[in-house]
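Novice: no sequence on this one, just coordinates:
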C-alpha cells in the first residue's frame, strides 16, 4: 500500500466514525436493545470500520511486477 492509500483509508475511518456518532445522537435506539446503535462506542466503531472499508475501495491498486 502506498501512503496515499493509507491516508485515504484513515480519512474514511475518521469520517465514518463521525457519521456513526452522529447517527447515534440523531437516530439512535430508543429501547436500548439495538446491538450497534444502543451505545455511542459501538456506533462510532461500526461507522469507522464501514467508512474505512468504503474509502479503501477507492484506493489505487499497485501494479504487479
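Specialist: Sure, I can see it. Bear in mind the structure is a predicted one, so any value in this text is a computation, not a measurement.
Novice: Please count neighbours and contacts with C-alpha atoms only from this point.
Specialist: Will do.
Novice: ranges for the helices of this structure?
Specialist: 3-26, 40-56 (DSSP state H).
Novice: quick one, the last one and helix 3-26 angle?
Specialist: Meaning helix 40-56. Interaxial angle, helix 40-56 versus helix 3-26 (axes from the mean of the first three to the mean of the last three Cα atoms, to 10 degrees): 140 degrees.
Novice: try this one next to it:
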C-alpha cells in the first residue's frame, strides 16, 4: 500500500511539471499569435492605403531593345 501511494505521488508530481510546461508553451504561443495578428493588421492597413496603380497598356511600353 505504501508503495502504491508513493507511485501516485510521483505521478502527480510529474503531471504537475508537465502541466506547468504546457502552460508556458501556450502562453508563448498566445504571445506569438498576438504579434502576428498585429503584423497582419499593419500590413492590411498599408495595402488599403496604397493608391491603385494607373492602368498601363503594354503598347505604351517601349521594348528594351529599342
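Specialist: Looks like it arrived, so ask away. All values derive from a computational prediction rather than experimental measurement.
Novice: TM value for the aligned chains?
Specialist: The TM-score (TM-score structural alignment, normalised by the length of structure 1) is 0.39; 31 aligned residues with a Cα RMSD of 2.3 Å.
Novice: JSON lines for the helices of structure 1, including mean neighbour count?
Specialist: Shown next, in JSON lines, are the helices of structure 1 (neighbours: other Cα atoms under 10 Å):
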{"stretch": "helix 3-26", "mean neighbour count": "18"}
{"stretch": "helix 40-56", "mean neighbour count": "20"}
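Novice: Please state the offset of the helix or strand harbouring residue 43 of structure 2 from the chain centre?
Specialist: With elements taken from DSSP states H and E, the one containing residue 43 of structure 2 is helix 2-49. Chain-centre distance of helix 2-49 of structure 2: 12 Å, with Cα atoms, centre = their mean, to the nearest Å.
Novice: Give me the most central residue, structure 2.
Specialist: residue 33 (4.1 Å; Cα atoms, centre = their mean).
Novice: Residue 13 of structure 2 versus that residue, what's the distance?
Specialist: To residue 13 of structure 2, residue 33 of structure 2 is 30 Å away according to Cα to Cα, to the nearest Å.
Novice: again, but for residue 22 of structure 2
Specialist: Using Cα to Cα, residue 22 of structure 2 is found at 14 Å from residue 13 of structure 2.
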